[in-house]
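Undergrad: Just to be clear, the model below is a prediction. Sequence and coordinates:
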Amino acid sequence: MLNKFLLSLLFLTLQGCNNYAEVTTKETICPIIPEGSSGGIKTLPGCFDYYVFSQFWLNELCISDGRDMETGVDEPSADSCEILYQTTNSNALAPHGLWPNLKNSSAYPEFCTDAPFDVGKISEDLRHKLGLLYTDITPNLESHEWRKHGTCSNKTQQDYFNTIVALNSQQKIQSFIKNNVGRDVAYQDLKAAFGDVNHSEFICAKYSFDDKQYLMQTYQYFDKQINPINLNVPKIKNACEQNKPIHIRKPSKFLTMDDFKKALGSSSKLTVGFDIDDTVLFSTPPFYYGVNKYGSELPNEFWQQMNTVLDAFSLPKKIARDLLSFHQSRKDKIYFITARPKTEVETLTQRLIKTFSLSKETANVIFTGDDDKTQEIKAKGIQYYYGDADTDITSALRASAIPVRVKRNAISDAESNSNPGYFGELVLIDSEY
């Protein structure tokens, strides 16, 4: 008893905590977590009740990497999705981590030892597998997971990451996800793919401008021997709603201009359409002038000036020069469809002809005003439609055209939503210039 008491006293002294009682297991002496504890606590390796295995759906993670963790509202960002598209296969769930956890407590073990992540303690084969699973959009995640969670598992680094790789390859789950990419699935169908009802939970991303919910993260529960267990856990933050479909986002496509040209190749003549503001022309300067002079509600007087003299201060985008030159060389039919209102006089058509060296037959400008562009895209038989705004992409999709996202310049003052890759559309790299 004396040795047991001294060991317990030594542990409590090292932890700087005098409120822990002790309990004996066969493996080690574990402290009892004080009632009401929450958040991460440093305890001894192996002193936990079960594991949570967490996986990411990377196609959503890259979109929602601007999440406000306080409100749960996501702000889409395309930068990570571009990295993802260029570096990994995003049609499979990817591991987040394997987390020791406690029953009947809001506390969880973390940073149980100071053991650093050491690739030298992992076999070459395992390092290769981890390199395929942990991507550039989650840099240093394996190091973080080992230090925060792995040190509490009482496993070696080899065993800890081997377990993660094995759990991530569960075939039934990965097949279900792969077969439903780009689709809505019922909550219960997703549950069934993961096993028993209380064996899993799901985190969904939700956006302020969309009423859908999107799968972003999954949790599964296992005992210390990695056997599936059922748990009735409290509702987790940002959990998917059970009575609402869950959308599994398909990966976005990010291509350079050269790759895009190769993709179209020598296909037959096309009919293509272009938005104008922030797609073909960087028109923030004249709009900035208009808002400062007239306020946010721009009158007809402004639009008359915009469609005539003010566009002299709009800058042609390099990507527009490249695209228009390319389509002209293919002798494709070209339309411009703008949300600007039609005015009695306009010189925009002539400005486009002169700026981009277009033929008169090529420059067909359609002014839709507040009307949706879908009808015009469909009526003109447009097959590819280029635009910067989300509404450009959705209009093209509704018209059964292929949407191509041209990125909006970072200093644009346009207020409409622009979230490259959000709809799984093709995005042109470096097209903000």
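TA: All right, it came through fine.

Undergrad: make it CA atoms for all contacts and neighbour counts henceforth
TA: Will do.

Undergrad: dump the residue contacts of Arg183.
TA: 247-249 (Cα atoms under 8 Å, 6 or more residues apart in numbering).

Undergrad: And the residue nearest to the spatial centre of the chain, how close does it get to Ala166?
TA: Computing the C-alpha centroid of the chain and ranking residues by Cα atoms, centre = their mean puts Ile63 first, at 1.9 Å. Separation of Ile63 from Ala166 (Cα to Cα, to the nearest Å): 27 Å.

Undergrad: again with Leu61
TA: Distance, Leu61 to Ala166, using Cα to Cα: 22 Å.

Undergrad: neighbour-wise, which of these two wins?
TA: Leu61 (23 against 9; other Cα atoms under 10 Å).

Undergrad: and here's the other structure:
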Amino acid sequence: MKYLVKFMFIVLLSTSSYSQAYSKAGSFDYYVLALSWQSAFCEYRRGKPACRSQKKSDFSAYNFVLHGLWPNKKGRNGHRYGYCNVSKSIKWKDKKRRWCKMPSLNLSNSVRTDLNKFMPGTMSCLQRHEWYKHGSCSGLSENKYYEVSNRLVDLFSKTSFNKLVANNAGNYIRRSKLLRAFDQEFGKGSRAYLGLKCKRVRGKKLLTEIRIRLQKDLSKIDNFKDVLPTRRFKTMRGNCPSRFKIDAL
């Protein structure tokens, strides 16, 4: 029995050490940029403040919006890399989805204004959840992390890919068409960095989110092509069928 207890103690100790090492800020391989299609999100989250107030004049009506910018490790799924130097009390509030009870972020007025535009979820304090779970591991300050995030969303809104999706709002589209368009705009094989996420809502498969793998170094963000990986990673996973709908407001 004493040997079993000793073994369990060693396992717990090594697991704790691994967890601390695994969640060291800046020790990641790439980012994943998660962008939501707000109209589809609001089809199954109608009670959210941002969904109750969404208007056709909003940026979110015709552009992808920020879900999060996630540092991640090569070969890992589920975004287990997170909560770097975050207290247990904050993690507890986050896991209980008490986001507005978490400490506010130190953001400049300009970054906060842009974030309210590019991330409608700020009405539900999504920015706090994303910072403490993911941004804390970026090695950036709170303000710089969201300055970079805002810049990425703004740049992506100007892409032909974003316009293609917006122009097809209310219509069905083929997965192959979107993947081909991504390749054409960002280079052959770029589709490997794109994951298309769909959800069945009232019997229809809707595009709810896209996830794009980005390189770790985001110091230069003049063109969205600049932030795609310069080396090969595992192909991004998606769950969209061969044909699905782009929801319209």
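TA: Right, received. Where do you want to start? These numbers were taken from a predicted model, which means no experiment stands behind them.

Undergrad: now the residue nearest to the centre of the first structure, what's its secondary structure?
TA: When classified by DSSP: H, G, I helix; E, B strand; the rest coil, Ile63 of the first structure comes out as coil.

Undergrad: who's in contact with the top strand by length along the second structure?
TA: Looking across the second structure with DSSP state E, the single longest strand is strand 204-215. Residues outside strand 204-215 of the second structure that contact it (Cα under 8 Å, 6+ apart): 29-38, 40-41, 193-200, 227-230, 236, 240-241, 244-247.

Undergrad: Show only the entries of those residues found in strands.
TA: Per DSSP E, the subset of these in strands is 30-36, 194-200, 244-245.

Undergrad: Can I get the buried part of these as one ChimeraX selection?
TA: The buried subset of those, as determined by 16 or more other Cα atoms under 10 Å, is captured in ChimeraX by this line:
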select :30,31,32,33,34,35,36,194,195,196,197,198,199,244,245
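
Undergrad: one step back: of the contacts of Arg183 of the first structure, which are reproduced in the second structure?
TA: On the basis of both residues aligned by TM-score structural alignment, their matches' Cα atoms under 8 Å, what survives of those in the second structure is 247-249.

Undergrad: which one among these gets closest to Ile41 of the first structure?
TA: Using Cα to Cα, Ile248 comes nearest to Ile41 of the first structure of these, at 34.4 Å.

Undergrad: Quick one: the helices in the second structure, in order.
TA: Counting by DSSP state H, one finds helices in the second structure at the ranges 2-22, 38-44, 49-52, 88-95, 109-118, 126-133, 142-157, 160-167, 175-186.

Undergrad: what range in the first structure does the fifth one sit on?
TA: Aligning helix 109-118 of the second structure against the first structure (TM-score structural alignment) gives residues 124-133.

Undergrad: Contacts for the matching stretch, please.
TA: By Cα under 8 Å, 6+ apart, the residues outside stretch 124-133 of the first structure that reach it are 88, 94-95, 119, 158, 161-162, 165.

Undergrad: among these, which two are most distant?
TA: Thr88 and Gln158, at 23.3 Å, using Cα to Cα across the contacts of stretch 124-133 of the first structure.

Undergrad: for the longest strand of the second structure, the distance to its chain's centre please.
TA: Using Cα atoms, centre = their mean, to the nearest Å, the mean C-alpha position of strand 204-215 of the second structure is found 9 Å from that of the whole chain.

Undergrad: Nearest residue to Pro251 of the first structure in space, ignoring adjacent ones along the chain?
TA: Of all residues not flanking Pro251 of the first structure in the chain, Asn59 sits nearest, at 5.4 Å (Cα to Cα, 6 or more residues apart in numbering).

Undergrad: tally of neighbours for that neighbour?
TA: 28.

Undergrad: how near is whatever residue of the second structure lines up with it to Gly170 of the second structure?
TA: Here Asn59 of the first structure is matched to Ser39 in the second structure, going by TM-score structural alignment. Distance of Ser39 of the second structure to Gly170 of the second structure, computed by Cα to Cα: 10 Å.

Undergrad: where do the contact lists of the two overlap?
TA: 247-248.

Undergrad: Any idea which of the helices of the second structure gets closest to Arg76 of the second structure?
TA: Of the helices of the second structure, nearest to Arg76 of the second structure by Cα to Cα is helix 2-22, at 11.2 Å.

Undergrad: ok, of the contacts of stretch 124-133 of the first structure, which one's closest to Thr271 of the first structure?
TA: Comparing those against Thr271 of the first structure with Cα to Cα places Thr88 closest, at 33.1 Å.

Undergrad: Hmm, the closest one is touching Thr135, no?
TA: Yes - assessed by Cα atoms under 8 Å, Thr88 of the first structure is found in contact with Thr135 at 6.9 Å.

Undergrad: of those two, who's got more company?
TA: Taking other Cα under 10 Å, Thr88 of the first structure and Thr135 do not tie; Thr135 has more neighbours (21 against 17).

Undergrad: show me what contacts that one?
TA: Going by Cα under 8 Å, 6+ apart, Thr135 of the first structure touches 84, 87-88.

Undergrad: hmm, 10 Å instead?
TA: 58, 83-84, 87-90, 94-95, 141-142 (Cα atoms under 10 Å, 6 or more residues apart in numbering).

Undergrad: out of these, who has the most neighbours?
TA: Most surrounded of those: other Cα under 10 Å gives Leu58, at 29 neighbours.

Undergrad: Distance-wise, check it relative to Ala78 of the first structure.
TA: The value you get for Leu58 of the first structure to Ala78 of the first structure, if Cα to Cα is used, is 12 Å.
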